[in-house]
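Chemist: need a 3D model of the following:
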Amino acid sequence: MGRSAEHVYTDSNAIQALEALVRELPTNGHVRLLLKDGATCEGIIVERPNVQLYQNAEAQEGINGEVRLERPDRPDWHRWVWLDDIARVEHLDSTMGSEC
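Modeler: So this is what the prediction gives:
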């Protein structure tokens, strides 16, 4: 397995929470992510993320996911954010109504 993550989840409640978060992250959505460490990150979602199988440092397999943000005003900028690092999503546009 080539995909590794610091944190992976096997508990069904944790996986359902990650899946619910995915539904809040539509392709081309303009969002501000409030992270669990208190930081924020704003950008356009390149593609709706998926939960996937990863392996942690202890070789335990579990679920996590990443979302990639870009900013049109800074073409060389992008950021990957782990789904489990997100505390809250603020939608800065109306894309949630257009993608179901």
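
Chemist: CA atoms for contacts and neighbours, from now on please.
Modeler: Fine.

Chemist: tell me what the longest strand seen in the chain is packed against?
Modeler: Of all the segments of type strand in the chain, defined by DSSP state E, the longest one is strand 74-82. Helices and strands touching strand 74-82, by 3 or more C-alpha pairs under 8 Å, 6 or more residues apart in numbering; DSSP states H and E, are strand 66-71.

Chemist: could you also give me the structure for this second sequence? I'd like to compare it with the first:
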Amino acid sequence: MSRIAPRIHTNPADIAQLEALLPQLKGQTQVEVTLKDGRRLPGTVAVQPTVQQYRDAEENEGSNGQLRLDDLDAPVQQHVLWLDEISAIRQLPPVE
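Modeler: Now for the predicted structure:
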């Protein structure tokens, strides 16, 4: 069974942009993610995401990835974000 993504990417430059996010999203890193819609979500990266193959609603195949971010203020709340929704990542200092 293949996975479905709301958007897939086949252009090598777009895929490279997704892959460029990965080193900033190492597991257990605390970050503030800014989304393309302007929202900012502070949290802890649960597991480093990967760029994978998905299909869109029309059955076209391409790349995207998902980030699971545990909310910094309410760690039981998880955000699952598509990598192509992210416009910026800022590393946060560790919470003591």
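
Chemist: quick one on the thing from earlier: give me the mean deviation of the longest strand of structure 1 from structure 2.
Modeler: Here the mean offset of strand 74-82 of structure 1 against structure 2 after fitting is 1.4 Å, by mean C-alpha distance after the TM-score superposition for structure 1.

Chemist: for the helix or strand following that strand, buried residues please.
Modeler: Using DSSP states H and E, the helix or strand that follows strand 74-82 of structure 1 in sequence is strand 86-91. Using 16 or more other C-alpha atoms under 10 Å as the test for burial, strand 86-91 of structure 1 gives 86, 89, 91.

Chemist: repeat that for stretch 58-77 of structure 2.
Modeler: Buried-residue list, stretch 58-77 of structure 2, by 16+ other C-alpha under 10 Å: 61, 62, 63, 64, 65, 66, 67, 68, 69, 70, 71, 72.

Chemist: name the residues that touch that stretch?
Modeler: Residues from elsewhere that reach stretch 58-77 of structure 2 (C-alpha atoms under 8 Å, 6 or more residues apart in numbering): 5, 7-10, 15, 18, 30, 41-56, 78-84.

Chemist: which of these fall in strands?
Modeler: Per DSSP E, the contacts of stretch 58-77 of structure 2 map to strands at 30, 41-45, 52-55, 78-82.

Chemist: returning to what we had before: buried subset of the contacts of stretch 58-77 of structure 2?
Modeler: Here, 16+ other C-alpha under 10 Å leaves 5, 7-9, 15, 18, 30, 41-46, 48-51, 53-56, 78, 82-84 buried among these.
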